[in-house]
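Engineer: model this:
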Amino acid sequence: MREVMPQLSRWLVEGTPFALATVVGVRGSAPREPGAVMAVGATGEAVGSVSGGCVEGAVYEAATAVLETVLPQLETYGISDEEAFSAGLTCGGTIEVLIQRFDPASLIGQVFASLEREEPVAVATVIGGRAPLGAQCYVWEDRVRGSLGDGGLDAAVTADARGLLAQGMTGTAERYGPHGQRRMDDVEVFVQSFAPPPRMLVFGAIDFASAVAGIGTFLGYRVTVCDARPVFATAKRFPKAHEVVCAWPHEYLAGTEVDERTVICVLTHDPKFDVPLLVAALRTPAAYIGVMGSRRTHDDRVAQLREEGVTDGELARLAAPIGLDLGARTPEETAVSIAAEIIQRRWAGTGLPLGRLTGDIHRHTVTPPRQHARR
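Structural biologist: Have a look, this model is predicted:
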């Protein structure tokens, strides 16, 4: 949603209706995750993608029909021997796509406004069962707008949506029975949550930090570069970082927000900075703590950390030396290596070449789409 939001916001301001196609279910080796969107404006312009190109033409046709009829549609796209010459995913997976029309007066404008302010918000949409297809409610931490048609269902979905926002998760389908009770039938709801971007904290204002900040921004992190040396910690040297802070690293870390999605990259490889910083970092719930330096440097660092009372279990959290073995040499190549390790740890990948593996290329943990014929 975020990547197409500027265009959608312009359409709303211009008074242009649009149809929004959202991936709400995935099975097999599908190219896009649940939550991926494609939008078609009343002028015929299209933005976004739900499949990387495989079925965009068919989705475009369905979206133009929804613009005319105003009735939401739930479409399933896959590929089989019987469908060999119809629109389908060449990778062999299956995606389920909900297509809805939005007009300028729609509440979705409030969602866009929240995204611009980085205010957490979730959108819950009925995608199956007895409730009206496409019925929506919008959930913030302090308010709810819209309804799925039942007070008990609204309450249950609101609680679940706020739980997803707290975890920074999105793209999940849940089934609810009468009055919001959990069941395997009745109403199926897709909840898409939009939490603020996760943080990347880069310590050490060196050339490698500039490259890491750039790739961190590219991956969707809100990047902060921190260094105690004012001559190096300048915004001019790190144009792709969201903020540059001049402070002692451990003092800054102790006073800033760190959650389970935060990644920390320690690139200073100087004990007077590293040791107190790592002691503080290992007391946070950060998802990733990577440390630059040679193996000998790290061995010396570990000895000093042990003297500070750091345990073996805490030391096991460190990714050191930082990054995957890609043979990187330049700062830019090293940044790719670091980004690859962050991604690998986030999604529990093997780090091996895909050509040496078998099974699905894209692994999904969300509820798969239901089996029904594509309309």
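
Engineer: only C-alpha atoms for contact and neighbour calcs from this point on.
Structural biologist: Fine.

Engineer: SS state for residue 64?
Structural biologist: Secondary structure for residue 64, judged by DSSP: H, G, I helix; E, B strand; the rest coil, is helix.

Engineer: so what's the residue count around it?
Structural biologist: 21 (other CA atoms under 10 Å).

Engineer: quick one: residue 120 from residue 18, how far?
Structural biologist: 24 Å (CA to CA, to the nearest Å).

Engineer: out of the two, which sits in the busier spot?
Structural biologist: Neighbours were tallied for residue 120 and for residue 18 using other CA under 10 Å; the higher tally belongs to residue 18 (26 against 20).

Engineer: for the comparison step, fold the sequence that follows:
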Amino acid sequence: MTRHWIDQLRHSLRSGPCVVVTITGVRGSAPRETGSHMLITDGRQWGSIGGGNLEHQSTAQARDLLASRQEDHACEHKFGLGPALNQCCGGSVTVLFELFCEPRYEWLERCSEHAPGEVLLTTFHGGKADKWCQDAAAAWPQAVPGPVQKYFRQQLNEQSFAVFSSDGQTYFAEDLRPRKVPLALFGAGHVAQALVPLLDQQPFELHWTDSRSDLFPPGVKDFAQVHQVADPVGVVRIMPPGTAYLVMTHSHELDEDICDAILQREDIAWLGLIGSETKRRRFEHRLAAKGHTSKSLERLVSPVGLAGIRGKRPATIAVTILAQLLRDCVPEQWR
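Structural biologist: Next up, the predicted model:
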């Protein structure tokens, strides 16, 4: 399971100090977006701010900060990605380094509770960063001025990280609510078995359905909601609006029943059906006989997977399906 950086920081501080490295500004082309995090301890690194010389230099600076033991110190550094770092991106990146030495922090404990609507607020000035974690709808701390609060509330409707600078002080707001697309996967055969581990690393809230309990691998419930039910069609009715559906059961008859139930909903984000062009044509004919219009049937994507990548190995098919899901279902800022 992919660990959120908040959880990773809490875990790392049990063993000693840790530096959190965060991209707080990007101009031009850069390998990662604002809000990307990397954690550095004496012996380990977690996460990435884009690799290359930028990450190499940032890691070295973080280790220098660790060695200094300047408790709760914070500093910003601007990196040019052209001649200075010999990277071809050509833009510039501002990076915030924060050293945490204590095993527990009030804001961190609150963040780790994962209450809905959480926002992490940071004020940075003069080598010190103060943090608050709270419900986005609640009153924000007075240390964050009203105009800044208004700006953040607007920005966090569309993105997960926002920055505001004024009078030598910088403010950061990070929306900690998981931004994931609900994905209902029907079937636990070979392709699904190859696909599910890849989904763990991506912004999907996975619901995995099959009637056979022995096919779900150990540990899958750590990152997926498993529905081991005799009637998979019933799962369609409980899925939230905006769900993407992927159908690949062991039975064509069951596939048809599931697709029929999905197409009766007007609020689906996407519907993919594994199979050939022949299977698609047969399904369109049968589903039309059940009352589905041609416009409704246009929502059925089959075959699934990016065109142009041929192969019948489950691992290959899984990669092409994941790429298609990311392209068609996930907003760019969530990827």
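
Engineer: what do we get in structure 2 for residue 273 of structure 1?
Structural biologist: Under the alignment (TM-score structural alignment), residue 273 of structure 1 maps onto residue 254 of structure 2.

Engineer: now do residue 250 of structure 1
Structural biologist: By TM-score structural alignment, residue 250 of structure 1 lines up with residue 233.

Engineer: for that match, give its distance to residue 73 of structure 2.
Structural biologist: 55 Å.

Engineer: aligned partner of residue 204 of structure 1 in structure 2?
Structural biologist: By TM-score structural alignment, residue 204 of structure 1 lines up with residue 187.

Engineer: tell me, how many residues neighbour the spatially closest residue to residue 88 of structure 2 that is not a sequence neighbour?
Structural biologist: Leaving out its chain neighbours, the residue that sits closest to residue 88 of structure 2 by CA to CA, 6 or more residues apart in numbering is residue 82, at 6.1 Å. Number of residues near residue 82 of structure 2 (other CA under 10 Å) recorded here: 13.

Engineer: thought residue 82 of structure 2 was touching residue 54?
Structural biologist: No. Under the criterion of CA atoms under 8 Å, residue 82 of structure 2 makes no contact with residue 54, lying 10.5 Å away.

Engineer: give the contact list for residue 205 of structure 2.
Structural biologist: 180-183, 224 (CA atoms under 8 Å, 6 or more residues apart in numbering).

Engineer: of those residues, keep whichever come out buried.
Structural biologist: 181-183, 224 (16 or more other CA atoms under 10 Å).

Engineer: tell me which element the match of residue 273 of structure 1 is part of?
Structural biologist: Residue 254 of structure 2 belongs to helix 252-263 when assigned by DSSP states H and E.

Engineer: for that helix, packing partners?
Structural biologist: If you count contacts as 3 or more CA pairs under 8 Å, 6 or more residues apart in numbering; DSSP states H and E, helix 252-263 of structure 2 packs onto helix 233-238, strand 244-247, strand 270-273, helix 277-289.

Engineer: got the contact list for the second one?
Structural biologist: What it means is strand 244-247 of structure 2. By CA under 8 Å, 6+ apart, strand 244-247 of structure 2 touches 181-187, 255, 258-259, 262, 268-274, 329.

Engineer: what do you get for the first one?
Structural biologist: Residues outside helix 233-238 of structure 2 that contact it (CA under 8 Å, 6+ apart) are 209, 227, 257-258, 261-262.

Engineer: now, which of these sits nearest residue 195 of structure 2?
Structural biologist: residue 209 (13.7 Å; CA to CA).

Engineer: and the closest one, what pairs with it in structure 1?
Structural biologist: Using TM-score structural alignment, residue 209 of structure 2 sits opposite residue 226 in structure 1.
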